[in-house]
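Visitor: Any chance you could fold what I've pasted below:
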Amino acid sequence: MNNNSSNLERCADADKDNLQKPDIYLRHLPCPESIPQQAFTFFEKIRENLSRTIQVGEYHPGFILWSKKLKEFISLYGFSFTKEDHIKLIKLYLSIISSTDISYSVAQICFDSLIELLQKIELLTRDDLTIDWWIFYRWVKRIKNHQHKTFVMVPSLKEFETVILHCTQSCSPYFSSTATQELLDEFCPHLCPFDRIAICDTMQIFDYFLPMNLPPHLHDQGFKLWLPEFFNLWENINNETIWEAYLVNLFSRLAWYNIGYIDWTPWLNQIFTHFLRGFSLPIGKTQKTTKKFIYSMGDVAQWTVAM
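Guide: Model prediction:
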């Protein structure tokens, strides 16, 4: 027993300088010198049990329980594990949701765990990790079509779709450099303005999956492939449908993640004309309007600030 304890202490000391981002406020707690050892022991227990539950196929309750323990660990100790372990955990959850033979509850805990693990984008680079966008699209498609028997009886599909959306946005900085072109090739043929359902569904997919937060050297393979065309579509079609809201959200997030890299000056008149028209301000003697502003005020404000 003493030998095991001393081995754990040596391992904890060896990894102390290689940890991703431990909680800096732990040093102000009583007995701070014992906290790294506690964190190391807790994490080893989580890692061991996650591995065991996957090997024996014990998703309920074992895998869900220890995934929640991982979330608890990050909340208590921060990212007190090495980059290697960080990447392994992400790949573990990605491999599980890559399977089609898992339940709603297991899938949701995987998406929640990925959101937690990827909340600090500065800890991992694109060289460390590449994520396939198709994994998330398959889940969105399954929810939309209600094809899977496990999901038909789930009462909170909308909530689950929101979790997938948040997870996709957390993972999008790690999509491959060809992901944007793949998405455009796959879905641009469905951008028919005369088919409101098709264009709405397609814009929603683009809003979900197009990577926004790419490094400058990949901009030619990112937003520059679609921004002029999408803006031209928004400028020339004004039928106030829901797909315009998806498009504005797309532009808003693009502007926010690429401040200083996009020159919006040539489009300012059109942008603010759309905003003013969307407010449905009264004209002349008409003091009331029943039209509703279709754009999210948060998106409009974010886009305006980021331009």
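
Visitor: Please count neighbours and contacts with C-alpha atoms only from this point.
Guide: Will do.

Visitor: Next up, identify which helix or strand the spatially closest residue to residue 74 that is not a sequence neighbour is on.
Guide: Distances taken as CA to CA, 6 or more residues apart in numbering place residue 80 nearest to residue 74, at 7.5 Å, with adjacent residues excluded. According to DSSP states H and E, residue 80 maps onto strand 78-82.

Visitor: try residue 281
Guide: If you go by DSSP H and E, residue 281 is not part of any helix or strand.

Visitor: residues contacting the closest residue to it other than its chain neighbours?
Guide: Excluding its sequence neighbours, the residue lying closest to residue 281 (CA to CA, 6+ apart) is residue 289, at 7.5 Å. Residues counted as contacts of residue 289 (CA atoms under 8 Å, 6 or more residues apart in numbering) are 280, 281, 282.

Visitor: will you turn the residues you listed into CSV that also has neighbour count?
Guide: Output for the contacts of residue 289, formatted as CSV (neighbours: other CA atoms under 10 Å):
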residue, neighbour count
280, 14
281, 13
282, 10
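
Visitor: circling back: name the next helix or strand following the strand holding residue 80 along the chain.
Guide: helix 83-97.

Visitor: what about that following helix, distance to the chain center?
Guide: 15 Å (CA atoms, centre = their mean, to the nearest Å).

Visitor: Here is the second sequence; please produce its structure so I can put it next to the first one:
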Amino acid sequence: MLQYFRRMGRETELGFLPQRENIYNQKLPRSRDQDKDSNIYLKEIKLNLSQAVVNNDISHGGVKWVVNLHKYIILYGLKMSKEDHVYLIKLLFGLLTTKHVDSVSLDKFAKVLYALMKKKYLITRADLILPWEPLFDLYKYWEDSTLVLRGLVKPASGFKAQLKSIIKVSRGYFTIESTQEMMDKWRHLMCPHDRSICSAVKYFSLFLPTSRGIPPDKSWKIWLPELNMFWSTWGNSPNWEVDILKLYARLAVHQIGELDWEPYMGDLYTRFMVSFNLPVTYGGSGIRLKHGISGQPCVGSISQWIVSTLGPGSSGQRYLSRLLVALQSYFHPANINNSSELLHVFISLLTTQFINRVHTERFNTKWVCKVAPEKRLTDEDIKEFVLSVKPIAFHVLYNSYEDEARNVFANLSLLHPELIIPDLLDNLIF
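Guide: Below you'll find the predicted structure:
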């Protein structure tokens, strides 16, 4: 209630309700004078940026005032009304997707647009809808066009990574019909005997929206059975399965408790086991070519998917317990091998992802948790998870991977200290 009255007081002082101010400015001397300065600066930025767009002066005037907008955000935060916030996002999005603009200018537009959009809880789908086609055209030009592949056009340093970040924060604002449009546009590329399938799956992984704002019938129900059919049919660890795994992990995180993963669990856990490249050999049978998820470190996506599928009504914990029992002996100090580093990173990320989910469902106050109350992790779920990881944790304690061991015990002690700390003290003292 006190916070509500403070926000109403700020609305009276500024003339608008700020989205997200830089709270540390209140500690500076003459902090009240900053309101007048910030209002004048923001008004000047909006005026000159609009004039630059009207006059088609993008490379000079547009860049200059976009840089000034970035300075404003650094100084004052998102100290603007929701209407101005949405207006500036649309303006920067239009500048970014303008054709025939050099990559240095585009990089500046992308950085400022990301600063405006990264706080997703400030702008809902009801406030903003963005088209996906211009963003895809821009990405395809700088990633897969003939000019770029032949080295005739060079993007600015870091621009392609920044562009991917923009796509990630923008896909939650794509239209309801966007998923079907993407499937229609890229389905013809899905030929497993041609390299085109790698591009198609890469586009799917990067662009397909998985947020709850779009109904399931218009979102993941369109593509999940089809992509799973491809992955199940070609079980020889193709290169494109890495992107499918990333897409599955993101879908699981965004749809916790909404999507039934039971039909997919057995196959996915088998693939996870294979991805660790464990030294199971007999004669010369241990010689293998690493490809697909076995050839790339995918433990981040694997741990995300596993943790997101745990909870009431799910058999995920049963599958996870079996996986950890099968892996347990490989964590013993006497069995250190080439896969040990990957295994230790996996168990560390697994506990970190579990902590993040518990925090989001129980202690997060920035935004409302979208996981249904009956699908959230219970105390019994937390206890079962800790008990399943505990034997491996005490193997990790005696290995040389100190950072991972520290992280695992810190996370498990936060989740269930009664099960971890007494045994840990006994091992350390005696």
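
Visitor: Let me see the TM-score of these two.
Guide: Once the chains are laid over each other, their TM-score by TM-score structural alignment, normalised by the length of structure 1 reads 0.86; 293 aligned residues with a CA RMSD of 2.5 Å.

Visitor: List the buried residues in stretch 348-362 of structure 2.
Guide: 348, 349, 350, 351, 352, 353, 354, 355, 357, 358, 360, 361 (16 or more other CA atoms under 10 Å).

Visitor: so who does residue 237 of structure 1 touch?
Guide: For residue 237 of structure 1, the contacting residues are residue 193, by CA under 8 Å, 6+ apart.

Visitor: what about the closest residue to residue 132 of structure 2 other than its chain neighbours, neighbour count?
Guide: The shortest distance from residue 132 of structure 2 to any residue other than its chain neighbours is 6.1 Å, reached at residue 174 (CA to CA, 6+ apart). For residue 174 of structure 2, the count of nearby residues is 21 (other CA atoms under 10 Å).

Visitor: Contacts only, for residue 174 of structure 2.
Guide: Under the criterion of CA under 8 Å, 6+ apart, the neighbours of residue 174 of structure 2 are 129, 130, 131, 132, 209.

Visitor: can you rerun that using 10 Å?
Guide: Shown in contact with residue 174 of structure 2 (CA atoms under 10 Å, 6 or more residues apart in numbering): 125, 128, 129, 130, 131, 132, 133, 207, 208, 209, 213, 214.

Visitor: Same question for residue 244 of structure 1.
Guide: Per CA under 10 Å, 6+ apart, neighbours of residue 244 of structure 1: 199, 200, 203, 204, 233, 234, 237, 238, 250, 294, 295.

Visitor: thought residue 98 of structure 1 was touching residue 136?
Guide: Yes - shown here, residue 98 of structure 1 and residue 136 form a contact pair, counting by CA atoms under 10 Å, at 8.5 Å.

Visitor: Just want to know which of the two has more residues nearby.
Guide: Remark: of residue 98 of structure 1 and residue 136, residue 136 carries more neighbours, 22 against 17, as counted by other CA under 10 Å.

Visitor: Checking that one next. Helix, strand or coil?
Guide: Classification of residue 136 of structure 1 by DSSP: H, G, I helix; E, B strand; the rest coil places it in helix.

Visitor: Could you check how far it is from residue 129 of structure 1?
Guide: The spacing between residue 136 of structure 1 and residue 129 of structure 1, counted by CA to CA, to the nearest Å, is 16 Å.

Visitor: Per the alignment, name the residue of structure 1 opposite residue 299 of structure 2.
Guide: Counting by TM-score structural alignment, residue 299 of structure 2 corresponds to residue 297 in structure 1.

Visitor: Assess the claim that residue 193 of structure 1 and residue 240 are in contact.
Guide: No - counting by CA under 10 Å, residue 193 of structure 1 does not reach residue 240; the two are 11.8 Å apart.

Visitor: still on that earlier bit, okay, the contacts of residue 174 of structure 2 in a markdown table with secondary structure next?
Guide: Shown next, in a markdown table, are those (three-state DSSP):
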| residue | secondary structure |
| --- | --- |
| 125 | coil |
| 128 | coil |
| 129 | coil |
| 130 | strand |
| 131 | coil |
| 132 | coil |
| 133 | helix |
| 207 | helix |
| 208 | coil |
| 209 | coil |
| 213 | coil |
| 214 | coil |
